[in-house]
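**Student:** Predicted model and sequence follow; I will ask about them next.
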Amino acid sequence: MPANFPYKLGCTFHEDGIRFALQSPLADQVNLCIYREYDQDALIRLPMQRSSEGIWQHVEMGFDWENCWYTYSIQSPTNSAFFEASKFEIADPYALYVANTNHYLGFYKALIKRPTPFDWSESTQVLFENPSDLIIYEAHIKDLVAHPSAKAENQGAYLDFIEARKGGLHHLKQLGVNAVEFLPLQKFAYYEPPFQQRIESGLKNTWNPTSVNYWGYMTSFFHAPETLYASGAKTDPMALVGTNPSAEYELKSLIKACHLEGIAVIMDVVYNHASQYDLNPLKYSDKGGYYRLDHQGNYLNDSWTGNDLDTTKEATKQLIFSSVKHWLTEYKVDGFRFDLAGILDWSCIDELTELARSIHPGVMLIAEPWGGEYKPTGFSERNWPSWNDTLRNTFKGYDPVHQRGILFGEWPQGTHRYTIENLFRGTLLAEEHGLFHHSSHSVNYVESHDGYTLGDFIRTALKHDRHHHQQDHEQEAEHDIEGGIEQEVIRLQKLAGFMLFVSQGICMIHAGQEWARSKAIA
């Protein structure tokens, strides 16, 4: 292979064959492992060649390996704090399709496949001349189809979303929303380590008694669709997920169905940190090239959610840019909501903005503008809308017992009449407590996937008040207290909805907010 081999990271098809390229500059050796089936022994293991830039490469002439599975086996350097060693094989960080075993390590394998041809027919990406026209419905895809009342066929969440007779797309059409913002659909680490058990890497699960990551904010593969939502997928421990490669086609079918109804699809993406307990390929191929580390090679965690990615590093930026381009061009999504975008540096944001808008001029780029830094105004300067937590905390409150908002007749500290007027006008910079240059940059909401639902926030507040006022009446039954507040819950829920919908800017509601949904806090 010539030294100036024009590589592209990942597995790519060319006229003469299939090319593989992995960035792992500190590795002593990388072997390419090919499998005919996911659960069979390897057909062959081949040593890859290293370029001067630390890219390990292999070209396989012909296409005999198409639809096989592949991994990389990496031999690590001795005693380097900037390289994470593993005795297990890892999948390709740029893989377009990944299968796994339902175990906290994942045991991922990537499929050698071309993008599936798809007929988009008359479906086109949804454009909004004025972002303020957006009414976003934030939802976990399974929440819209899992309950029997959705009247779905249990074919997998992607197909059920399209075909459910009451839930899914049908419900969004009935509501009249024009955008759906899905919690992460990129391949993530679903199984977590057993609670309070220390695993091989030294990590101990002290945070999740269920040992299941339902939401999906632990991304493992940024180009691959989550196979757990595809037909035939199972959540049983040690079950194989994704070996029938249907997720790509089914997710594209979902997006097409939304577009045909004039509903934009916004993906919640997590580029600020990566999964930390599974065989994440970034961690085990180039720890120093992707992550924020201290001088001793320890991971930094300003996100408080995992190992932070470092967007000042070229490898991380190129991964993000490649991922955004892939989802815009191959899946035709309409926009992205960037989780904890305050961690992303401005240089990365500016380049990403230019790239995304060159592909889709009307793309929606929405920031959760905290995590590391709080910078909604900086995003506004770049014509990005941001989640408006000031409006949320002033209208609803931050805590249902100790820090309530004007919905309950209480004024948060430092709030004045002019503050509230400005919130209704779009939280404009020129006025009190302003954040944004334009009202269309304010994503107004009083409920999201984080924390209490609005209904539960209200219930908790009202129950506390009733307990406080009735503490001398010990015979008062708990169910009497709960049963007596539901009418008041609905009244306050409607008032909050009215306040939200008359506020200038983009409106976002969370799944179930329309009926005061109750759920466990995760």
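**Tutor:** Okay, I see it.
**Student:** Could you use CA atoms for every contact and neighbour count after this?
**Tutor:** OK.
**Student:** give the contact list for the closest residue to Thr71 other than its chain neighbours.
**Tutor:** Nearest non-adjacent residue to Thr71, counting by C-alpha to C-alpha, 6 or more residues apart in numbering: Ala91, 4.7 Å away. Residues near Ala91 by C-alpha atoms under 8 Å, 6 or more residues apart in numbering: 70-72, 98, 108-110, 281.
**Student:** Using the three-state scheme, assign Met61.
**Tutor:** Per DSSP: H, G, I helix; E, B strand; the rest coil, the secondary structure class of Met61 is strand.
**Student:** Quick check: the closest residue to it other than its chain neighbours vs Arg114, distance?
**Tutor:** Excluding the flanking residues, the one nearest Met61 by C-alpha to C-alpha, 6+ apart is Gly17, at 4.4 Å. Gly17 sits 12 Å away from Arg114 when distances are taken as C-alpha to C-alpha, to the nearest Å.
**Student:** Next, the distance between the ends of stretch 49-57.
**Tutor:** End-to-end span of stretch 49-57 (C-alpha to C-alpha): 5 Å.
**Student:** For that stretch, list every residue counted as buried.
**Tutor:** Buried positions in stretch 49-57, judged by neighbour count with 16 or more other C-alpha atoms under 10 Å: 49-51, 55-57.
**Student:** Next: stretch 328-335.
**Tutor:** Applying 16+ other C-alpha under 10 Å to stretch 328-335 flags 328, 331-335 as buried.
**Student:** Tell me the secondary structure at the residue positioned nearest the centre of the chain.
**Tutor:** Geometric centre of the chain, nearest residue: Pro184, 2.9 Å, by C-alpha atoms, centre = their mean. Secondary structure, three-state DSSP: Pro184 is coil.
**Student:** want to compare, so here's the second one:
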Amino acid sequence: MKQGIPFFLLTMILISCTEKKTNYASYQDYPAPLQTELWLDYSKEQTTFKIWSPTAQMVKLNLYKESIGGEAFEHYEMSLEESGIWSKQLKGDFSGTYYTYQIKVNGNWLEETPGIYAQAVGVNGKRAMVLDLESTNPQGWDTDKGPKTSYPNEAIIYELHIRDLTIHPQSGSSKPGKYLGLVEDNTKGPHGISTGLDHIKELGITHVHLLPTFDHYAINETKLDSAQFNWGYDPQNYNVPEGSFSSNPYKAEVRIKEFKQMVKTFHDQGIGVILDVVYNHTGRTENSNFNLEVPGYYYRHWENGKLSDASACGNETASELPMMRKFIIESVAYWAKEYHLDGFRFDLMGIHDITTMNEVAKTLKAINPNIIIYGEGWTAGDSPLPIEQRALKHNTQKMPEISAFSDDLRDGLKGSVFEDASTGFVSGAKDTEESIKFGVVGAIHHPQVDYKAVNYSKAPWTNEPWQSISYVSCHDNHTLYDKLKVSRPDADEAAIIEMDKLSNAIVMTSQGTAFMHAGAELLRTKKGEHNSYNLSDSINQINWNWKFEHPDVFNYYKNLIALRKAHPAFRMVSATDVVSYLTFAAVENGLVSYQIANNANGDSWKNILVIYNARTKAVDYKLEGEWQLAVIDNTFYMDEGPKISKSIKVPAISMLIAFQK
């Protein structure tokens, strides 16, 4: 009898024949199938699963009945196509089936992953689900649209965390901390005040900016009855809403339905929805979904092979690599199309490369020309990406459709966010006027700005004024009220309140895109905490008693917003117009004034006089000609104010506006 091949040896030969052997010199050598569709392709007749993993030897597809627990009821070996694409097509209707991929690299099976293109996931995001996305659309979704915004500085952006707005025991919400709680109408707080959505509508903002609301690691969705809080800057699944804000994180379709209903309700009220996105790093590194597909590829490294960390969160993504760029562009496009979003705020945008950001803008504007795109024009550390290629604030002129935050105005107004004792224009610092002027004109080139005297930027960095995001506070660092308190311990409460109001009065009358932190209109405090990203609700929540206690402050903010919306002269669309129509007048220590002339940007007021007095005493301001008061101290006359001439006393720490018809 002839001796045959031993069974174990035959098995090893067969495995070696089916396993892919690859040996790339560097990530740049990896194939990049940029035109290949990597999203799940579902129909009732069949579903096609795809994953890009050029270094994999084998890839398995595992099917589950539940989002957590239990064994896979089926395993399939995926087939290798060209350019590192692995696929598997299954006949029949698999809607409602959970699945994972598993990659074999260098002879080792990695952890299971839902895949970076997962569109629906179960509890804690470990398993993806096949889903008919049309079944998640709320009634009227086909005709749903956000507000029209021809230029970004027509928007007044209100930055909030979904949980913060409704979690207080007196918020009046029946769904505190949830997507649907945020858009619940007719909620009442202490003494019958309006809260939640009705408060937002009453305030008059045009867009809500949601802190990261895609699926993140920090919250354990199986333990939502325990105290948990996080801002969400630790992304896990980029194309799925966070489950802890839904009514049932175990069912993948629920969070999608409720997120869409939230967007639809905001749109029904004429309010746009902007999503804070964190493509610059992942919440995990070694076992992130990116590394469980193509180990190492999606991240930047130094020449010695060490991971770079410009995010200060353990890693940074490599947006300049073709498949990472493809992912970012397709991901934001997916959110824009599937969820009807009206804008995107890029966390640490300076980590991304300029080419990627311009492609993002081009893609999004083709989907919806009203979409607003802005980001933080800085990094949190050094990066191997050359400075001239980074989407930094001072490179904004190379990104003509994108805006960046003006830390020049932010810290010019109230002092450095990194130094508690530092003060700014409103809190009594000297020699801050040029930073205020720079903020007023939207960081453009203006012949009356002395750039050498601007706090950070020594040159203009925008092409047009709307590319500058005008703000004085956000979720990071102290709230405005807390910063003023800690930097001016000698000031009484009344003075602190006047500084607070003047800060955002300057923001709302600057030519950039106006942005405010939720609760600033209520003197929001986080009890002096600098960084509340994982602190308790008692620190982060909006306490609705503040609205009852400070109605004068709320009404001041409400009137500021109404003023900006009514007068397009405060939001000119071109640098040419700002230079032509806006002229600075008296500028002295603690005082900045300017005029806007000739019905700028189609304004009903022919000439406008704006005076910011940060001094602790009233200023006797001389006038040329006759004017009509629009704003003085806490009074907003708008079009109905008294006539003034010769001179006017500008109250201490306040803004005055007058106009000529």
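**Tutor:** Done, it's in. Keep in mind that what you see is a predicted model, and the values were worked out from it rather than measured.
**Student:** TM-score of the superposed pair?
**Tutor:** Overlay of the two chains. TM-score (TM-score structural alignment, normalised by the length of structure 1): 0.82; 459 aligned residues with a C-alpha RMSD of 2.5 Å.
**Student:** What's the match for the residue nearest to Met61 of structure 1 in structure 2?
**Tutor:** Residue pairing (TM-score structural alignment): Gly17 of structure 1 is matched to Gln46 of structure 2.
**Student:** Would you check how far apart its match and Glu434 of structure 2 are?
**Tutor:** 63 Å.
**Student:** What count of nearby residues applies to Gly262 of structure 1?
**Tutor:** Counted with other C-alpha atoms under 10 Å, the neighbours of Gly262 of structure 1 add up to 18.
**Student:** His326 of structure 1 too?
**Tutor:** A count of neighbours around His326 of structure 1, defined by other C-alpha under 10 Å, yields 17.
**Student:** Show me what it aligns to in structure 2.
**Tutor:** Counting by TM-score structural alignment, His326 of structure 1 lines up with Tyr334 in structure 2.
**Student:** Make sure its match is indeed in a strand.
**Tutor:** No - if the criterion is three-state DSSP, then Tyr334 of structure 2 is helix and not within a strand.
**Student:** who touches it in this structure?
**Tutor:** Each residue near Tyr334 of structure 2 by C-alpha under 8 Å, 6+ apart is listed here: Asn239.
**Student:** now the one 3 residues further on
**Tutor:** By C-alpha under 8 Å, 6+ apart, the contact list for Lys337 of structure 2 reads Ile367.
**Student:** ok, 10 Å please
**Tutor:** Contact analysis of Lys337 of structure 2 by C-alpha atoms under 10 Å, 6 or more residues apart in numbering lists 331, 364, 367-368.
**Student:** re the thing from before, for the buried residues of stretch 49-57 of structure 1, which one is nearest His468 of structure 1?
**Tutor:** Nearest to His468 of structure 1 among these, counting by C-alpha to C-alpha, is Ile55 at 65.0 Å.
**Student:** What does the closest one correspond to in structure 2?
**Tutor:** Ile55 of structure 1 maps onto Ile85 in structure 2, by TM-score structural alignment.
**Student:** Please name the nearest non-neighbouring residue to its match.
**Tutor:** In space, Ile85 of structure 2 is closest to Trp52, 4.5 Å off (C-alpha to C-alpha, 6+ apart).
**Student:** ok, now Asn272 of structure 1?
**Tutor:** Leaving aside its sequence neighbours, Asn272 of structure 1 sits nearest to Leu309 (C-alpha to C-alpha, 6+ apart; 5.4 Å).
**Student:** which position in structure 2 aligns with the one you found?
**Tutor:** In structure 2, the residue paired with Leu309 of structure 1 according to TM-score structural alignment is Thr317.
**Student:** With Trp387 of structure 1 instead?
**Tutor:** Under the alignment (TM-score structural alignment), Trp387 of structure 1 pairs with Phe405 in structure 2.
**Student:** Setting aside sequence neighbours, what's the nearest residue to that match?
**Tutor:** Spatial nearest neighbour of Phe405 of structure 2, excluding adjacent residues (C-alpha to C-alpha, 6+ apart): Ile469 at 4.5 Å.
**Student:** Number of residues surrounding that neighbour?
**Tutor:** Neighbour tally, Ile469 of structure 2, other C-alpha under 10 Å: 31.
**Student:** Have a look at how far, on average, the strand or helix carrying it is from structure 1.
**Tutor:** Using DSSP states H and E, Ile469 of structure 2 maps to strand 468-470. Once fitted to structure 1, strand 468-470 of structure 2 is off its aligned match by 0.9 Å on average (mean C-alpha distance after the TM-score superposition for structure 1).
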